[in-house]
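Asker: Fold the following for me, if possible:
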Amino acid sequence: MRVSLSRSLIIGALMLLLSACSALRIAYNQAPDWTYWWLDGYVDFSDEQSPRVREAVVAWFKWHRSTQLPDYAALLAQARIQVGETMTPAQICQWTDELTDRIDRAVDHAIPALAGSVRSLSAQQLRHLERKFEKNNQTYMAEYLQSSADERTKAQVKRVAERAEFFFGKLDAGQRERLAQGVAESPFDAQLWFAERKLRQQDIVQTLRRLSTQPISDDETQAALKALFRRNVSSPRPSYRAYQLRLKDYNCSFAAQMHKLSTSEQRRRAAKQFRLWEEDFRSLAADNSR
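Answerer: Below is the predicted model of the structure:
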């Protein structure tokens, strides 16, 4: 299922961090700088804004390291056990909800520190944001909206296979065949998501423009940003919300089917990876020097 901009950032960062246990600690320790430059790429912070944003990002990671990483480690400990067992669609969906709750918590904690910087955004910076969205949309079209349905399906199969192999290692021929069938049967609609994506981008720009041009308190700014994030998580458009639920249900069922097809060796590999990541998260959480 496609996710919002904020959620994509966090999920993408987690995938990067988990790419190898030896790289996880290095990547996490560098994450404050990486996050600042990611944000800067969207709005091009001024000399006055930059120190405040850097300070907010560093403070957020200190909170995240001490309070969230132990929770992630505990979650991975649970995953390590369950990955060796048969899992139902309901269990898969529960894991999806667990991850969503943690993303929500992370974003909610970031909003208060960034509210002041949001109110200081200029018209030029908002135009920069719009251009960044346009560039991202061109990338999305190249990756998801190929000229033929066959090309789109092949690209999606490749993406889903890479995600599966990220955890379980190389898939065999039978697993790849079932994966391709599942992708073909999926209700995922790249064009529908693209239309929703552009509406959300417009909502972001309009909200930030209002917050940066109208007299508004810090509490009102935070409330508006939280509402904006909620609209990105759950669309205000009923038809799209219904689509999101259909897609989530399908993805949970499909993931459970693919897990059922995994071999004992693949499950042991996934469990080993979870254990290594769990240990790294505990080690990072214990490092209070940063």
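Asker: only C-alpha atoms for contact and neighbour calcs from this point on.
Answerer: Noted.
Asker: ok, now how distant is residue 189 from residue 97?
Answerer: For residue 189, the distance to residue 97 (CA to CA, to the nearest Å) stands at 22 Å.
Asker: actually residue 265, sorry about that
Answerer: 27 Å.
Asker: ok, residue 213 - contacts?
Answerer: Contacts here follow CA atoms under 8 Å, 6 or more residues apart in numbering; on that basis residue 213 touches residue 119.
Asker: Residue 71: which element?
Answerer: helix 69-82 (DSSP states H and E).
Asker: Beyond that helix, next helix or strand please.
Answerer: If you walk from helix 69-82 toward the C-terminus, the next helix or strand you reach (DSSP H and E) is helix 89-119.
Asker: could you give the angle of that next one to helix 69-82?
Answerer: Counting by axes from the mean of the first three to the mean of the last three CA atoms, to 10 degrees, helix 89-119 points 160 degrees away from the direction of helix 69-82.
Asker: Any buried residues in helix 89-119, and which?
Answerer: Along helix 89-119, these residues count as buried under the neighbour rule (16 or more other CA atoms under 10 Å): 89, 92-93, 103-104, 106-107, 110-119.
Asker: go on, stretch 64-76?
Answerer: So for stretch 64-76, counting by 16+ other CA under 10 Å, buried means 64-66, 68-76.
Asker: got it, and stretch 45-54?
Answerer: 45, 53-54.
Asker: Just give me the neighbour total for residue 208.
Answerer: Look at residue 208: counted by other CA atoms under 10 Å, it has 22 neighbours.
Asker: Contacts only, for it.
Answerer: 118-119, 121, 126.
Asker: could those residues go into CSV alongside distance to residue 280?
Answerer: Output for the contacts of residue 208, formatted as CSV (distance: CA to CA, whole Å):
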residue, distance to residue 280
118, 34
119, 37
121, 37
126, 38
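Asker: Pick out whichever of the residues you listed sits closest to residue 149.
Answerer: Closest to residue 149 out of the contacts of residue 208 is residue 126 (35.0 Å), distances taken as CA to CA.
Asker: Can you tell me the element that closest one falls in?
Answerer: With DSSP H and E as criterion, residue 126 is part of helix 123-144.
Asker: Now show me the structure for the sequence below, then we'll compare the two:
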Amino acid sequence: MLTLLPLLLAACSLVQMGYGQADRLIAWRLEEYVPLDAAGRARLEPALARLHGWHCRTQLPAYAAWLRDAGAELGRGSDAARIDRHIDTLFALFGQTAAEAARDIGPVVAGATPAQLAALNRRFERNNRDYVEDWVRPPAAELQRERAERLLSRLEDWIGRLSPAQRARVETWARDIRSPSGDGLDSRRRWQAAVSALLARRDLPADAFARELEALFVQPARHWTAGYARAFNDNRTLAAQALADLSLTLTDTQRRHLQREIDRLAGDLEAIRCRPTNEDTTRS
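Answerer: So this is what the prediction gives:
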């Protein structure tokens, strides 16, 4: 997550598929990793209802406000430092959600059985094989070309057709992005091993387990290799600078296009009505 606009597209996809179904999707995805028995599913349903209600009430307004602020920043022309602060804000919002999810869903997966752990590790290995196929085996030139195509497509979704000079700037950005595929795979495996080890523990009190799970999702960099951490930070710097450079070259037509897209997505988020829950008066 090293660019603003691709992240906006992810949010857009969430709205399009139906935010009201998000808790059911999370339950389905969770069971792809840690299969639950009937008792586990019975505990998961109210936990997800609480999480969904909290997220709807507190996070959707924050995302809409962030969209409007970041969009206005890009529209009037910005610099890398200000854009980097917007990235910080977005990461902080994601961290809040990860922390809340750890507190709500953590008790459901604590003390996983050997069968659940085996299923989790099989899923991790499947994901790692996909990662190798997508990011390790392809030649560097192919990865660079595909990266440039994705960036160009996503940017044009948000600001309209790019000029030749703007396309050249995006292609330079794509060329300069570091792809530490080996370090990426090692970092994934380190983090996955830490998750498996935590879920296997049966000696931790519930609050301690939730804190450890929260740290895994909020601070994954603790398990990255030094090379991957450097590449991540370098790529974030490249993203902020590239978006700043592009923001200074937007035409009036592109600014209007961007504003329409921001208004549409922020408006969709603001229009979502949260389901009432028993937690509404006690949780913030």
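Asker: Which ones among the buried residues of stretch 45-54 of the first structure lie within strands?
Answerer: Per DSSP state E, strands hold no members of those.
Asker: Alignment lookup: residue 54 of the second structure to the first structure.
Answerer: Structural alignment places residue 54 of the second structure opposite residue 63 in the first structure (criterion: TM-score structural alignment).
Asker: tally of neighbours for its match?
Answerer: As a burial measure, residue 63 of the first structure scores 16 neighbours (other CA under 10 Å).
Asker: So which residues make contact with the helix or strand hosting it?
Answerer: Under the criterion DSSP H and E, the helix or strand holding residue 63 of the first structure is helix 49-63. Counting by CA under 8 Å, 6+ apart, helix 49-63 of the first structure makes contact with 32-33, 35-36, 109-110, 113-114, 117, 120, 290, all of which sit outside it.
Asker: quick one: contacts for residue 177 of the second structure?
Answerer: Residues touching residue 177 of the second structure, when contacts are defined by CA under 8 Å, 6+ apart, comprise 234-235, 238.
Asker: Recalculate using a threshold of 6 Å.
Answerer: Contact criterion CA atoms under 6 Å, 6 or more residues apart in numbering gives residue 235 as the residues in contact with residue 177 of the second structure.
Asker: and residue 19 of the first structure, what element?
Answerer: In this assignment (DSSP H and E), residue 19 of the first structure forms part of neither any helix nor any strand.
Asker: Kindly report the same for residue 36 of the first structure.
Answerer: helix 21-43.
Asker: Report the buried residues of that helix.
Answerer: Applying a neighbour-count criterion of 16+ other CA under 10 Å, the buried positions in helix 21-43 of the first structure are 21, 24-25, 27-28, 31-32, 35-36, 42-43.
Asker: What range does stretch 25-38 of the second structure cover in the first structure?
Answerer: Per TM-score structural alignment, the counterpart of stretch 25-38 of the second structure in the first structure is residues 34-47.
Asker: With stretch 255-269 of the second structure instead?
Answerer: Aligned using TM-score structural alignment, stretch 255-269 of the second structure spans residues 267-281 in the first structure.
Asker: average gap between the matching stretch and the second structure?
Answerer: Between stretch 267-281 of the first structure and the aligned residues of the second structure, the post-superposition mean distance stands at 1.5 Å (mean CA distance after the TM-score superposition for the first structure).
Asker: what sits up against that stretch?
Answerer: Stretch 267-281 of the first structure is touched from outside by 21, 69, 73, 76, 80, 84, 167-168, with contacts defined as CA under 6 Å, 6+ apart.
Asker: still on that earlier bit, check the offset of the helix or strand just after the helix holding residue 126 of the first structure from the chain's centre.
Answerer: Helices and strands here follow DSSP H and E; after helix 123-144 of the first structure, the next one along the chain is helix 149-168. Centroid separation for helix 149-168 of the first structure versus its chain: 18 Å, with CA atoms, centre = their mean, to the nearest Å.
Asker: whereabouts in the second structure does helix 149-168 of the first structure align?
Answerer: Taken onto the second structure by TM-score structural alignment, helix 149-168 of the first structure occupies residues 140-159 there.
Asker: Identify the residues contacting that stretch?
Answerer: For stretch 140-159 of the second structure, contacts defined as CA under 6 Å, 6+ apart pick out 171, 174-175, 254, 257-258.
Asker: Looking at the residues you listed, spot the one nearest residue 213 of the second structure.
Answerer: Minimum distance to residue 213 of the second structure across these is 33.8 Å, recorded for residue 174 (CA to CA).
Asker: Give the equivalent position in the first structure for that closest one.
Answerer: Using TM-score structural alignment, the equivalent of residue 174 of the second structure in the first structure is residue 183.
Asker: Please name the spatially closest residue to the equivalent of residue 133 of the first structure over in the second structure (chain neighbours excluded).
Answerer: Alignment note: residue 133 of the first structure maps to residue 124 in the second structure; criterion TM-score structural alignment. In space, residue 124 of the second structure comes closest to residue 192 once its chain neighbours are excluded; the distance is 7.0 Å by CA to CA, 6 or more residues apart in numbering.
Asker: Can you report how many residues lie near the alignment partner in the first structure of that neighbour?
Answerer: Residue correspondence to the first structure (TM-score structural alignment): residue 192 of the second structure is matched to residue 201. Counted by other CA under 10 Å, the residues lying close to residue 201 of the first structure total 18.
Asker: Helix or strand: which one has residue 201 of the first structure?
Answerer: Taking DSSP H and E as the criterion, the element that holds residue 201 of the first structure is helix 190-213.
Asker: From the contact counts, what lies against the helix or strand just after that helix?
Answerer: Following the chain from helix 190-213 of the first structure toward its C-terminal end, the next helix or strand by DSSP H and E is helix 218-233. In terms of contacts (3 or more CA pairs under 6 Å, 6 or more residues apart in numbering; DSSP states H and E), helix 218-233 of the first structure is not packed against any helix or strand.
Asker: Buried residues of the next helix or strand after helix 218-233 of the first structure, list them for me.
Answerer: Scanning the chain past helix 218-233 of the first structure towards its C-terminal end, the next helix or strand to appear is helix 238-261 (assignment: DSSP H and E). Residues of helix 238-261 of the first structure classed as buried: 243-244, 247-259, 261 (neighbour count, 16+ other CA under 10 Å).
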